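Peer 1: Model the following, please.
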Amino acid sequence: ALERAPHTPVRELDILPGAERAYLLEELNRTAAAYPSEQCIHELFEAQVAKAPEAVAVVCAEERVSYGELNARANRLAHYL
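Peer 2: This is a model prediction of the structure:
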């Protein structure tokens, strides 16, 4: 592709075969899962907190926040509001 259009930006080149591109962009991104619709999101979150409070819930730059800490921060905010 680069030989046919040498001035094409690299980001616009098709470097993967179609099947591999579809697999990477579509198949690996199929993350649909059954959602327990009888519970509210805050109930599901608190169940996760109870199950694994030390597990990492959020990563932002160099900061990692566990489910337990995130729940504590959310509760502080809720009480403040």
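Peer 1: When you work out contacts or count neighbours from here on, use the C-alpha atoms and nothing else.
Peer 2: Fine.
Peer 1: For Glu54, give me its contacts.
Peer 2: Ser66, Tyr67, Gly68 (Cα atoms under 8 Å, 6 or more residues apart in numbering).
Peer 1: Spit out the contact partners of the first one.
Peer 2: Pointing back at Ser66 there. Neighbouring residues of Ser66 by Cα under 8 Å, 6+ apart: Pro53, Glu54, Ala55, Val56, Ala57, Val58.
Peer 1: want to put them side by side, so please do this one too:
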Amino acid sequence: ARANERCIHELFEAQVRRAPEAVALVHENERLSYGELNARANRLAHHLVGRGVRPDQPVWSCVERSAAMVVGLLAIL
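Peer 2: Just a heads-up that it's a prediction; the model follows:
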């Protein structure tokens, strides 16, 4: 599928494969590479699945603007 036909999390995963060491996120004093951000999001996603969250099930997130917010959004997607 072309880039404009893919979801944001699919585009993110493609970027992780292309440049895992590249800086993906900077928030205040925290910098995460694509690989680090992906690893954190995957850990949270697995935790959510372990808690019973299933595909297409709504998940609520309430977090201040931070690296954790981005991790949470990617994990939910």
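Peer 1: TM between them?
Peer 2: With the length set by TM-score structural alignment, normalised by the length of structure 2, the two chains reach a TM-score of 0.56; 47 aligned residues with a Cα RMSD of 1.4 Å.
Peer 1: And stretch 64-77 of structure 1 against structure 2, how far off on average?
Peer 2: Mean deviation of stretch 64-77 of structure 1 from its aligned counterpart in structure 2 after superposition (mean Cα distance after the TM-score superposition for structure 1): 0.4 Å.
Peer 1: Read off where that stretch ends up in structure 2.
Peer 2: Under the alignment (TM-score structural alignment), stretch 64-77 of structure 1 falls on residues 31-44 in structure 2.
Peer 1: so where's the longest helix in structure 2?
Peer 2: Looking across structure 2 with DSSP state H, the single longest helix is helix 34-50.
Peer 1: C-terminal to that helix, what's the next element?
Peer 2: helix 67-76 (DSSP states H and E).
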